[in-house]
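**Student:** Give me the fold of what follows.
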Amino acid sequence: MYIHWSHHYLPKLFGILSFVCNPIFICLIATEKKASIGKYRYLLIGFAIFDMAYSTVELIVPVAIHGTGAAFVIYLADGPFFGTGKLGQLAVSIRCGCISLSYGILVIHFIYRYLVLFNTRIIDRLLRPSGLFGLFVFFVFHGIAWSSVCEMCLYGDQEVFDYIYDAFQKDYHVDSHDLSMLMALFFDASPEIKRRSWIGILLLTGISIYAISLYVILGWKIMKKLADNPGVSATTQKLHRQLFKALAVQTFIPICISFSPCMMAWYGPVIGLDLGMWNNYLGVIALSAFPVLDPLAIIFLLPNYRNKLFRTVKMPIKYFYSGTSTVRPNVDNSAQVY
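**Tutor:** Below is the predicted model of the structure:
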């Protein structure tokens, strides 16, 4: 189902870039001295692996978003599950659950940074097999909760298919009854449809607000601890600040490209804002950029990774020019900056 070149190609491009940027990020972590960030490196590697898994789901389950009248619709636009009915709807629910998984893994990172400063003994327990299993269950629960809400409250049925039929014929020239979708119809519907639509959207909003609120609360406590902790060396404080700055940017990214587009798509119909196909540009493309921007933010905000990447890039360039130049000036190599 072709909507627009940007919707068709940009998510795929971001998916490919995710499998370029995240392995580079993992290599930078693996070759860094263990003493620099300690066991936190394992969480960063887990973050990179999740980003690639996120991109894989996006490539397999490409979705589109439409807002029309009093309804919000997210539907399967292409891929191996296209035209498979209920199975395709389940795939869309799982795809949406990845948004909540991104919230969950960020919560784990904030909790880790908080405990490093406030209770290091718990960190040792968390990094044992039982602790890691508990973190994994906590992480997966976010995705299960989100996907379950979608399946139980936002599934499409005959009434909602009929409601959006004319709009989809006009904009996409397709029969809405043939699509796998999730939908919230807030007005102009039966009481049952309106009830479960409101319940579903409010539950998803609650999950989102819980995660964002936790980021803010823990972030504020971390900053306050760093400012009022004279017993910690300047070098250690500097490292903590660098890591927290990277985590803060990692949080800012999903707020801008996950939380905000979702809020706009969900509540636009409630306030009479008819975004139509613009949801695809504001939401779908933005959501697909998350796994690429995430590792890039950490690489460029942490000096060790940034400098190592620049040195790696400069080495073949330097070799190329030194090997092809016929005149080699007498330069003191020790004065070069990488």
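**Student:** contacts, neighbours, all on C-alpha from now
**Tutor:** OK.
**Student:** Please, which helix or strand holds the residue nearest the centre of the chain?
**Tutor:** Centroid-nearest residue in the chain: Phe290, 4.4 Å away (criterion: Cα atoms, centre = their mean). Taking DSSP states H and E as the criterion, Phe290 maps to helix 285-301.
**Student:** got a list of contacts for that helix?
**Tutor:** Outside of helix 285-301, the residues within contact range by Cα atoms under 8 Å, 6 or more residues apart in numbering are 6-7, 10-11, 14-15, 17-18, 21-22, 25, 48, 51-52, 54-55, 58, 242, 245-247, 249-250, 253-254, 257-258, 261, 305-306.
**Student:** tell me which element Leu273 falls in.
**Tutor:** Leu273 belongs to no helix or strand when assigned by DSSP H and E.
**Student:** so Glu192, which of the three states?
**Tutor:** helix (DSSP: H, G, I helix; E, B strand; the rest coil).
**Student:** what about it, how many neighbours?
**Tutor:** 8 (other Cα atoms under 10 Å).
**Student:** Tell me how far it lies from Asp162.
**Tutor:** Distance, Glu192 to Asp162, by Cα to Cα, to the nearest Å: 16 Å.
**Student:** With Leu44 instead?
**Tutor:** For Leu44, the distance to Asp162 - Cα to Cα - is 46 Å.
**Student:** now Leu28
**Tutor:** Using Cα to Cα, we find Leu28 at a distance of 52 Å from Asp162.
**Student:** who's more crowded, these two?
**Tutor:** Neighbour count, other Cα under 10 Å: between Leu28 and Asp162, Leu28 has more, with 18 against 13.
**Student:** just the strands in the stretch 1-150 of the chain please.
**Tutor:** For the stretch 1-150 of the chain, strands defined by DSSP state E, counting those that start in this stretch occupy the ranges 63-68, 71-76.
**Student:** Check which residues of the last one are buried.
**Tutor:** By neighbour count, with 16 or more other Cα atoms under 10 Å as the criterion, the buried positions of strand 71-76 are 71-76.
**Student:** Distance to Tyr40 added to these, as JSON lines?
**Tutor:** Listed next are the buried residues of strand 71-76 as JSON lines, based on distance: Cα to Cα, whole Å:
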{"residue": "Ala71", "distance to Tyr40": "43"}
{"residue": "Phe72", "distance to Tyr40": "40"}
{"residue": "Val73", "distance to Tyr40": "39"}
{"residue": "Ile74", "distance to Tyr40": "36"}
{"residue": "Tyr75", "distance to Tyr40": "38"}
{"residue": "Leu76", "distance to Tyr40": "37"}
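**Student:** Would you do the same for the sequence below? I want to compare the two.
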Amino acid sequence: AIGILSNILLIYLVSRFSKKNMGTYKYLLIIFASYDLYLTVIHAIIEPPISSRYRKRSSFSLYRILSQWLTMLYVASFTVPFALTNVNFLHRYWAVKKPTNLSLFTSPRFVLLLSMYPIGQGVGWAVLSCQVPIDDSHFVEDYYFSKFNTTITGWRVLHHWKGDHLNLPQFLILISAMIVMSFNFSIAIFLASQTIAEIRKAKTFSFNFKSLQIKILRALFAQTSVPVLFVYIPFGCAILFPFFKIDDKLQLANSCMTFTSFFPAWDAIVVIILIKDYRDCLLSLFCYPTNSS
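**Tutor:** The predicted structure follows:
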């Protein structure tokens, strides 16, 4: 409910109170908020539980599947936002490096081409999720029955170690996931660092323009930290702890879906808090007058 309300509020504030100097960036914010609404609904409908276990001679990560297609949809959906964030970083970089390129964001052909990046990310993660095998050997079923006296079925198992032997096919899946995540982070770091460098060395930018770019960039950094904190870190712990034979004593893997549920709501909240125009307009709606600057 909080995710739905916060993102509807953000869409309203962006549509109603964005100033002209926000340019096409406001449309990116609306796309983000609309997608977060979709994520909120998808999470509420599917919410597959994730767990990890480590034993001296075996360790594994696992997640429950309602169906193969729902699992693919869920994994693909929650891995797209970081790709969208990189599109946002590209917009910021062009805004200070080559503003004429921003007109491309109004070109249907360019938008279609650019959309291939997040779509490709989603498809790639969906394919990876289906490479994780079903528990045909009944290893997890036997483990839970012997430890908890509970019978469970329908799990996909990323079985890192079998005895003292590395499970090579599962290791390749893990490496593929790490490569995709590292690729996304590398793009974000490059575009962010180049944008900061351009702002610092620019001689012709007005004070107001620099202030606006720094304000938007600060909000974008905070917005980027949200999926990192609430999606990538818990998910990373769920699949990496068993591989490195680390006992998940804090039960981060079991809390993975709880953390993920926070993501869509906080994604909108950080934008409203950090962009002064939207923050002031929200306060004014509740009869708290603010001084604009």
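**Student:** Tell me which residue of structure 2 matches up with the residue nearest to the centre of structure 1.
**Tutor:** In structure 2, the residue paired with Phe290 of structure 1 is Phe263, using TM-score structural alignment.
**Student:** State the distance from its match to Val87 of structure 2.
**Tutor:** According to Cα to Cα, Phe263 of structure 2 stands 19 Å off from Val87 of structure 2.
**Student:** can you check Val14 of structure 2 too?
**Tutor:** Taking Cα to Cα as the criterion, Val14 of structure 2 is separated from Val87 of structure 2 by 18 Å.
**Student:** same thing with Phe244 of structure 2?
**Tutor:** Distance from Phe244 of structure 2 to Val87 of structure 2, counting by Cα to Cα: 33 Å.
**Student:** ditto for Pro108 of structure 2
**Tutor:** In terms of Cα to Cα, Pro108 of structure 2 sits 15 Å off from Val87 of structure 2.
**Student:** likewise Leu128 of structure 2?
**Tutor:** Leu128 of structure 2 sits 23 Å away from Val87 of structure 2, going by Cα to Cα.
**Student:** Check Ile214 of structure 2 too.
**Tutor:** Relative to Val87 of structure 2, and taking Cα to Cα, Ile214 of structure 2 is found at 17 Å.
**Student:** Of these two, give the one with the bigger neighbour count.
**Tutor:** Using other Cα under 10 Å, the more surrounded residue of Ile214 of structure 2 and Val87 is Val87, with 20 against 16.
**Student:** What residues sit buried inside the host helix or strand of Tyr319 of structure 1?
**Tutor:** For Tyr319 of structure 1, the host element (DSSP H and E) is helix 303-324. Buried residues in helix 303-324 of structure 1, counted by 16+ other Cα under 10 Å: 305-306, 308-309.
**Student:** again with stretch 211-226 of structure 2
**Tutor:** Those would be 213-214, 216-217, 219-220, 222-226, for stretch 211-226 of structure 2 by 16+ other Cα under 10 Å.
**Student:** Tell me the one among these nearest to Gln121 of structure 2.
**Tutor:** Of all the buried residues of stretch 211-226 of structure 2, Thr224 has the smallest distance to Gln121 of structure 2: 16.5 Å, by Cα to Cα.
**Student:** Looking at structure 1, name the residue matched to that closest one.
**Tutor:** Structural alignment (TM-score structural alignment) places Thr224 of structure 2 against Thr251 in structure 1.
**Student:** Check which helix or strand that match maps to.
**Tutor:** Going by DSSP H and E, Thr251 of structure 1 is part of helix 234-254.
**Student:** Mean deviation, that helix versus structure 2?
**Tutor:** With mean Cα distance after the TM-score superposition for structure 1, helix 234-254 of structure 1 departs from structure 2 by a mean of 0.6 Å once superposed.
**Student:** The following helix or strand past that helix maps to which residues in structure 2?
**Tutor:** In the C-terminal direction, the helix or strand that comes right after helix 234-254 of structure 1 (DSSP H and E) is helix 260-267. Counting by TM-score structural alignment, helix 260-267 of structure 1 lines up with residues 233-240 of structure 2.
**Student:** could you pull out the helices for structure 1?
**Tutor:** Assigned by DSSP state H, structure 1 shows helices spanning 5-30, 34-37, 40-60, 86-118, 120-126, 129-153, 158-163, 165-171, 191-227, 234-254, 260-267, 278-279, 285-301, 303-324.
**Student:** before we move on, the earlier item: show me what the helix holding Tyr319 of structure 1 is packed against.
**Tutor:** If contacts are counted by 3 or more Cα pairs under 8 Å, 6 or more residues apart in numbering; DSSP states H and E, helix 303-324 of structure 1 sits against helix 5-30, helix 285-301.
**Student:** which residues make contact with that helix from outside it?
**Tutor:** If you take Cα under 8 Å, 6+ apart as the criterion, helix 303-324 of structure 1 is touched by 28-29, 299-300, 328, 338.
**Student:** one more time with 10 Å, if that's ok
**Tutor:** 24-25, 27-29, 31-33, 36, 239, 242, 296-300, 328, 337-338 (Cα atoms under 10 Å, 6 or more residues apart in numbering).
**Student:** Need the counterpart of Arg53 of structure 2 in structure 1.
**Tutor:** Aligned partner of Arg53 of structure 2 by TM-score structural alignment: Thr68.
**Student:** Its match reaches Gly272, doesn't it?
**Tutor:** Yes: counting by Cα atoms under 10 Å, Gly272 is a contact partner of Thr68 of structure 1 at 9.3 Å.
**Student:** Please say which of these two ends up with more neighbours.
**Tutor:** Shown here are Thr68 of structure 1 and Gly272; by other Cα under 10 Å, Thr68 has more neighbours (20 against 12).
**Student:** Roughly how far does that one sit from Ile74 of structure 1?
**Tutor:** Going from Thr68 of structure 1 to Ile74 of structure 1 by Cα to Cα gives 11 Å.
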